[in-house]
Each structure stands twice: as C-alpha cells, then as structure tokens.
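**Student:** The following comprises the amino acid sequence and a computationally predicted model.
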Amino acid sequence: MNTEQPLVHMEGITKRFAGVTANFGINFEVRRGEVHALLGENGAGKSTLMNILYGLYRPDGGKIFISGKEISFSSPGDARKAGIGMVHQHFMLIRSQTVWENMILGLDGLPLVLPRREIKERILGISEQYGLQVDPDAYIWQLSIGEQQRVAILQMLFRQANILILDEPTAVLTPQECEHLFETVRQMTAEGHGIVFISHKLDEVMGLSSRVTILRRGKLAGTLDTSSTTKERLAELMVGKKMVFSIDKKELARGRPVLECSSLHALGDRGFPAVSGASISVHEHEILGIAGVAGNGQQELCEAMVGLRKAESGSVRVKGEDMTNRAPKDFIDRGVHYIPADRKGTGLVPNMKVSENSILKRYWKRPVSKGFFIKWSEVAAFAIKLVSQFSVSTPSVETPVRNLSGGNLQKLMLGRELSDDPAVVLAVHPTWGLDVAATCFVREQLLSHRERGGAVLLVSEDLDELISMSDRLAVMCKGEIMGVLERPADVPVESIGLMMAGTVIRDEAFGREGSQE
C-alpha cells in the first residue's frame, strides 16, 4: 500500500459558471513518479479542473493539497511557484512577442538588463534535447498552430516544473517525436515528477499512464488502474455508451480530378519559401491525406489552393479551370470549401451568433439574401436545420459561438462547409483536440461526403487517422512533397515518419505524383 503523500490531492472540487456546474465534487490526485491520464468529452470539465489546479480559476468548493500542504492559488504565478506547469490546448502565448520573450514572461528574479544570449542558448539547448525545434527570435503570430504548441511545451520545460499538466501534447508530433516525448515523460516520472496527461488518443493513454480518471458532464465517472482496463471501457465511461472504433470506409473507384496544383510555390508569413514545387491532385470519391510535422508548409499549401495566400509560381486548377491567385469567393462559388485549423481565429467569429456564423459562406446567396438585404428569418431557419443535422449542442442559434465547446465549434464549422455538398473540402486538423464521440462524428461526415462523390483534402498530424481515412497519402517536409503513397496502409508508420523528417523512400506503394520520381 502506497502511504506516501501525493504530489497533488484535489478534494471535492466544485466550480460553477453562470449557473452551470462545470465541476461537481471531484476528487483527483497525482502521485510522485506517475503519469495520471485525465479523460472526458469536450465540455466534461477537464480543462476547468486543471485551470483550477493551475490557478487560473478559484474553486467554489473543495480543497487543494500540494505534497500534503493545503494551498489556495490566487493566480498562475502562485501555481508556478508551487512547481506546477501547464501546456494548454488553446495556448496562453502573447502573439505580438517573440518565442524567447514568451519563455520568460512571469518569471521572478530577472535582471534589469535581460541576458538575451543566455536565454536563447538555453531555449535552443532544450529544444534540441526534446526534438521540438523553434526559432527563439520568431514572433508567435508568425508560427503555425503546431509550432505554437512546441513553444508552449518548451515554456514548461524551460521553467522546470515538478508537476506537469500536458493537454494534448502529441497532436502535432511525428511518431518518432511522440516516442521521444514519451521517453522524456518516463524519465521525468523516474526522477519523481508527477504528470497529468490529457489526451483523446486512447492508445497513448493505455501505453503511457499508470492511472486514468474519467469525467462525464462535470462529475467523476471513475478512476481506474490503466493495467486493469481497456480503451473500449474508457470510451464507454466517457460517453455513457459503447463506442465502435473501426472506420467503415467503402471501396470506391476514384473519379475525375477536382482540385489540382502543379509546381506550386508560396511564401510563408515571414517572407520565406513555405511551399516549394508542390504537385498534388484530389479526385471525386477520394480522401487525399497530407502528413507532415507542423510548420512544413501544409497550411500554406491549403491557403494557396483556396485563394487565401498568393502563389508565387505554379498553378491551381478547379475541375480543369485555372484558378491561380483568384479571390477566395471565386473558389467558394466553384465549390471549394475550407475548414481551417484555427477555429476561433479564422474559421469562426467568436462574438457573432451561431446563426450568423452559419451563413458566412452564403450571405450573398438566395434565399439567405435578397439584393443588398439579409433575410434573417431564412438565416434562423438555415441555422436551426444545420444545428440539428450536425448535432451542434447550443442553447440556441442566437448564442455567441465563443460560448461553445471545441467539439461543437468544429461541428458547426463542418456543417457550414458540408451543408451544400461542395465539390471539394480542405479539412485542416478537423479532429484536433476533440473527444472520442466528436472525432467519430467528424470522420463519419467526411467519409459520407466522399461517398456522395465529393473530394476531401485532409491535413492531420495524427498518422493513425490519416492512414485509416485516406485513399492516398502525400507526405510533406520543408514545403516539398516527399512522395504520394497509393496504399498508405501498406507502408510502415516508421517509414512515413522518416519521410516527414525529410528522407525520400522509394517503394512500390508510391504513386506518380511527388518528388520521388
């Protein structure tokens, strides 16, 4: 029997927001030298509980003990002084400042004249050690979402936290980088650190954690030893019903090309090449996956293929028509729809209502508009139908989208883009940070679109998702297409990981597109 005081003990934690109980009487603890996984659907209360532990929220009831001593946090600074570090799913970074400036925000004892060189050298040393490469002088606004997550992880490592809260830490890593991170986590636990591991990837939870706590609708559904449970049981506790994990993807004959790019070159936000000579095509009845470590040109490629980023050279065609550097509205009118990774910053307008966000791609079309006027009754009717069809949980269509959970934000954006059966959908990280049920729903909708004759360009850092969903798989590194796999399921994951790191591998599973020729 383990009689040692746990590093963290949270007892009877309750938190309410405007009459909604986010946490109700939750007990949670982290022992020295363990990885304790925290599971639950979006909106189950995981982030609220961890924000309380990190000092961002104060509980309405309950107690917190750190190494046996009761503590009340008034701010994240108090939590950091107690040795707690947290990497949030939605990163707490200052976009207008550089990487190295973000690293030292809130640190005590800094000299009046900052030792910039020493700070940058330490950042580079840690980034090299953990395989999380970043430029210390880059501004946060210039970085992709994946690169921002790397900065958030490095920030925690920089501050030498003893109790680490990792919220979806592997979402943007290659298999090799994931394993490296897992080795680091195991080393940390061997040294006595306690780690809270929040992930929707149940295989990772089963392979890394010692115990698992599951929340459902703000309440504790159970705490189990990982060795004595299964991922099916964990999923059932999360959603309250049995879940089917297999993907039913029908064999379909590939149709005509819908969206193509040839020798495409585009610059990133910092003015350097981000896409270098990319050539790919997406066909009817097809999901073309794009694999790559975040920041290797995937986002810029998609933006150039929907008119959001200038193509420096090369071409973009929609159903054979040259659309290079046309306006985004022209792409929308020709059936090219885009689901960006940044839900709140690019895909949706947080302060606008659900109904208003639902018509962002159709406000100039009938029956929503008539001349220069919007018919709000039609807007409401359309939004109500969309919310019902795509299972968006919202108090009403008049609710600002900032009040919705991540899963419901994604369902709303997905429904808006798929509601009129576009010719092609470019989906960038469509299941990133979503719970099991929401992930299954999004995947089913993309597969259904494929079956109806639509084309899907799927960008993800989840290789399991890409391999199971994609008919073909393109791999990107440093803006180049390293190869296009005709049968991705036949290629070892390790080989795909090497390609993501820049190695060209010749294999009979490769198609004709891509630089391997």
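**Tutor:** Thanks, I have the structure now.

**Student:** all contacts plus neighbour counts: C-alpha atoms, from now on.
**Tutor:** Noted.

**Student:** Give me the number of neighbouring residues for Ala381.
**Tutor:** Counted with other C-alpha atoms under 10 Å, residues neighbouring Ala381 total 13.

**Student:** sec struct for it, please.
**Tutor:** helix (DSSP: H, G, I helix; E, B strand; the rest coil).

**Student:** Now Gly146. Nearest residue, chain neighbours left out?
**Tutor:** Ala294 (4.8 Å; C-alpha to C-alpha, 6 or more residues apart in numbering).

**Student:** no no, Phe331
**Tutor:** Nearest non-adjacent residue to Phe331, counting by C-alpha to C-alpha, 6+ apart: Val306, 6.0 Å away.

**Student:** what about the residue nearest to Gly146, how many neighbours?
**Tutor:** By other C-alpha under 10 Å, 26 other residues sit near Ala294.

**Student:** From Ile145, how far out is it?
**Tutor:** 7 Å (C-alpha to C-alpha, to the nearest Å).

**Student:** okay, now the one to match up with it:
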Amino acid sequence: MNESQYVIEMENITKEFGTFKANDNINLRVKKGEIHALLGENGAGKSTLMNILSGLLEPTSGTIRINGVEKQINNPTVANQLGIGMVHQHFMLIDNFTIAENIILGSEPTNAGVVDHKKAYQDIMAVSERYGFKIEPDQLVSNVSVGMQQRVEIIKTLYRGAEILIFDEPTAVLTPQEIDELISIMHGLVDEGKSIVIITHKLDEIKAVADRCTVIRRGQSIDTVNVADVSQQELADLMVGRSVSFKTPKGPSHPTHPVLEIKELVVKENRGLDAVKGLNLEVRAGEVLGIAGIDGNGQSELLQAISGMRKVESGTITINGKEMTNSRPRSITENSFGHVPEDRHRYGLVLPMSVAENIALQTYYKAPLSQYGILKYPTINSFARELIEEFDVRTVNELVPVRSLSGGNQQKAIIAREIARDPDLLMVAQPTRGLDVGAIEYIHKRLIEQRDNGKGVLLVSFELDEILNVSDRIAVMFEGDIVGIVDPAETTEQELGLLMAGVSLTEARRMLAEGQEGVGASE
C-alpha cells in the first residue's frame, strides 16, 4: 500500500455548474490526526468541495487520493466505505424518528431478516460512551435541542465507522456552551486517531480548534497556513481579499418614541408550559435593543408571539402605537414590521421557489409587483436583481431556486427583502448565523443604518460579541423573563454570562468585584 502522511489529497478539483465554476482547480491536503479548517466566504465553494469528497457531487475534473491511493468517490456509499462521514450544516434527520432510529437508518443490524433493536441500542451506547456523548436513544429527534441533534449526526457517522469526519459550519446553530462541548468532542476524536475537516468562517473557532487552515476565495484555493502562525486579522484578510473591520463603526444612538411595547406577556411553549412569563420590554425608534440569553429561555416563543406566529396567553404587544396582540402575521407585517426569523428554512424562505420569488414574498400582492391580482414577473425579477446587487447576494442569477444558494447568501436574501421594505420595527433573530466576516460586517452596518434612519431594531443573538458590538441596550433573558438591562459600554462578557445563568444584576456585579465569576457561570 502507498503510505502517505496525508489522509486526503484533493488535486486540481474543478466543479462546473453550466458556465459557473464553483470550484476552480482547488488543492487540499489533510494530514492524519489533524483538525484542518476550510475557510472561505459564503459561496466560496467550501461545501461544494466537501460534497465532492463525501460523494454527493462528482468533480468535473481533478484527482482524489485517500491514504495515498487514488479513488473515484461517485456516491456517498463509496465515501462511507472509505471511512468518510459528513455532518451537514442543515441536519439530515427525520423528526418523528427516535435518536436510535435516525442513527441506524440505512445501516440497521439484522437478525434473521428483522432489525435487531437490542444490538443497535448496544452499539449506539458503546459509540456514545466511547466518545463521551450523553444521549437518550429513545427520545424523538423533534423533542431534542439543536445541539443534541448535531451530536446525533456525529454519532451517526461514527456508527458507520468514519475515520475522516467533515463538519459543515458545525457551530452555526449552537449556543456558546454547546460550542465548547463540540470543540472538546473534536479534540477527543482526533486523540482517537480520527482526522477532521471543519468548514467554517468563524475565525476564533479556527484559532481554538484547528491545526492548519486552507483558505478558499471565489472558488480557488489561496493558501494553506499553520493556524498558530497567523492572527485572526490575517485570516480574515486572506479570506475576503481586503482588510476587514471587526468593530462596527457607530455613533451614539438618539432614541425617541417606543415602536414596540410589551406588557406582562405570557406565552406557552409546545408542551403547554409557560415559556415567556410576565415579560415587559420596550424598543424605541432610533435604537438597537439586543436580547442575550442561552437558547431555550423563551426567546423563540417571544419572537413568534411578536410576529403573530404563536398565541399570546395574556399581556399585550403594541407596535407603532397600535395593539397587535394575537393579530395575523400579515396584519403585523403591514404595520411597518420587518422580521428576519431564526430558522431561515422553516420560516424565512420557500426553498423550491426562485430567489426573485422569495425576495417578493412580503410584497408580491401589491403594486408594482402585481396588478389586478396578476404577478408582474419582469418587475419582480428586476427588483430582485437590484437587491441582489445591493446586498451582494452571490447567485448565478435571480431565477435559480433559493435552495441552491449557500446558507449565508440565503440569509442575505432575507435581510435584503426585509430592509428593502424600510419597516419602523425590524426584528432580527440570529442575523449572522452561518455568515462570514465580510458579510457580518456588511449586515451589522445595515442594522446600524436602520437605527440611524430612526427605526427600532430588536436583535436576538447567541453571539455575545455581536450583541455587544451592535446593541445600544442589552436585555438578558433567563427562564422566560428579562433579568437585567445593561449598557454594552459598561458590561462585559463575564457579566452577561452570569445574567444568562440567572444571577441577578446586583449579585453578578458583586461576584465580579470579588473575583467569583466562575461560580455562577458554571452552575
């Protein structure tokens, strides 16, 4: 056998879709037992390259060697046989199956032609315990957190015997705590002799987890660097091809009247328990109010209640001076309300429809996009082209299905649609989830621009640096209520972490003054 220090060698990989080159002579070499980051902007071709490695796509040209031996990987089964497993950004799980059923799907152990559930259960628990995963195999996937769903995806690849694991934007939907857990899981896998490729554009993560990093820009490999030898700024500049600013430039806010008033709001979650418990909140025109909190503390239910997607049990929601409690989503939207939802696939886009149709979703029934109830496609398409240009949505054209765009470009399309309507209240949830530094810089700038134009912005994010960078005031949510409102200029990540763990503001400040921040944060 040809011994190689590289488990993966991809040479001169080109992938063409019609006249568009998603990958253009890319080279990637991954050493055995390393964590190798693949860094690039949204739409740079990272996922395409890994879809080729995992057998979902075939390259137009180029060579792939696994452990020094040239291989044709023309479907995922071949990739599995070669020990390659991919954990996708949007999980490939069936909601109404249990965790165990999802893990064994397609690789079920059988006994006399019948699925051997007992053996499957034992095998799953053996993999889980070996790598330190805590799972409940009988739980339905629809009932577990996003972080747990990701663990199920990882166990699924290990159960199938993966030696090379590909993680596509693995932290895009995780809380800070889940990210720390994932990083320690990755280190554990590498200690066991696995090799990992992580597709990402989060520079702090690359510094925390990766040994080497290959940078891809506009479909071409630019450079491979040792992560220890470069700064985050150097990585960002390599990725975008220019100097990138991490701090959003903004002047002081000049808030005026309230555009959102929430009083004594109670909202239930799916199981009928109170998720929002007597919450009071105000967002004023000319400010960005950030909501910080660990996932699962009522943020989703709050946003759904404001946007009319979930019933309010009691309390009131007033938008632009008009009470909108339990109004229909369209009535709320027409009251100068814009919404960038946290789950872009479920609530933000209709994936089989074109980019242009998705951009028109909020206003298709009005002039100039329709007349006498008939859609005017030339106008819809030219309107979409304007926004694609203005918001730098990377797409072949406005007519392709929106599902063919990278996650970050899908997000830019939603943000373009909502900002173009110029709403008085713009509610954005996880606006930069899965976006690269260049796109994050751009979107933060647009949010500040809305604020400076006298609009109210409600920002919900699990990214503390985003909340600190963009907000004028930060409200911290814990167990369905606001535990404190702080000024970003006067707070710290440690203080926010304590508030997010349910410590009161006065107690958090006392603990920090006494150097005790570890106590509450870990509880």
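**Tutor:** Sure, I can see it. This one's a predicted model, so the numbers in the text were calculated from it and none came from an experiment.

**Student:** Put one on top of the other, what's the TM-score?
**Tutor:** Here the superposed chains carry a TM-score of 0.87, computed using TM-score structural alignment, normalised by the length of the first structure; 506 aligned residues with a C-alpha RMSD of 3.1 Å.

**Student:** circling back to that earlier point, the residue nearest to Phe331 of the first structure and Pro328 touch, don't they?
**Tutor:** Yes. If you go by C-alpha atoms under 8 Å, Val306 of the first structure and Pro328 touch, sitting 5.9 Å apart.

**Student:** Roughly how far does the most centrally placed residue in the first structure sit from Leu360 of the first structure?
**Tutor:** Closest residue to the average C-alpha location of the first structure: Trp432 at 3.0 Å, with C-alpha atoms, centre = their mean. Distance of Trp432 of the first structure to Leu360 of the first structure, given as C-alpha to C-alpha: 22 Å.

**Student:** Ok, Arg270 of the first structure next?
**Tutor:** Distance, Arg270 of the first structure to Leu360 of the first structure, by C-alpha to C-alpha: 28 Å.

**Student:** Likewise for His265 of the first structure?
**Tutor:** Relative to Leu360 of the first structure, His265 of the first structure is positioned 29 Å away (C-alpha to C-alpha).

**Student:** repeat for Met156 of the first structure
**Tutor:** 38 Å.

**Student:** more crowded one of these two?
**Tutor:** Met156 (20 against 14).

**Student:** That one against Val87, yeah?
**Tutor:** Yes. Met156 of the first structure lies in contact with Val87 (C-alpha under 8 Å); the separation is 6.9 Å.

**Student:** before we move on, back to that, and the residue nearest to Phe331 of the first structure, what does it touch?
**Tutor:** Val306 of the first structure makes contacts with 328, 331, 336-338, as judged by C-alpha atoms under 8 Å, 6 or more residues apart in numbering.

**Student:** what about it, is that helix, strand or coil?
**Tutor:** coil.

**Student:** any idea where the helices of the stretch 251-400 of the first structure begin and end?
**Tutor:** For the stretch 251-400 of the first structure, the helices defined by DSSP state H, counting those that start in this stretch cover 298-304, 328-333, 354-358, 376-389.

**Student:** Pick the most buried one from those.
**Tutor:** Counting by mean count of other C-alpha atoms under 10 Å, helix 354-358 has the highest mean neighbour count of those, with a mean of 25.

**Student:** mean distance, that helix to its aligned residues in the second structure?
**Tutor:** Compared with the second structure after fitting, helix 354-358 of the first structure deviates on average by 2.6 Å (mean C-alpha distance after the TM-score superposition for the first structure).

**Student:** And what about the residue nearest to Pro175 of the first structure when sequence neighbours are not counted, helix, strand or coil?
**Tutor:** Setting aside the residues directly before and after it, Pro175 of the first structure is nearest to Gly497 in space (C-alpha to C-alpha, 6+ apart), at 6.1 Å. With three-state DSSP as the basis, Gly497 of the first structure sits in helix.

**Student:** check contacts around Gly497 of the first structure.
**Tutor:** Residues near Gly497 of the first structure by C-alpha under 8 Å, 6+ apart: 174-176.

**Student:** same question, Ile153 of the first structure
**Tutor:** Contacts for Ile153 of the first structure (C-alpha under 8 Å, 6+ apart) come out as 87, 169.

**Student:** change it to 6 Å
**Tutor:** Ile153 of the first structure makes contacts with Val87, as judged by C-alpha atoms under 6 Å, 6 or more residues apart in numbering.

**Student:** Now it: which helix or strand?
**Tutor:** helix 145-158 (DSSP states H and E).

**Student:** what's the average distance of that helix to the second structure?
**Tutor:** Its matched residues in the second structure lie on average 4.6 Å from helix 145-158 of the first structure after superposition (mean C-alpha distance after the TM-score superposition for the first structure).

**Student:** Thank you kindly, that will do.
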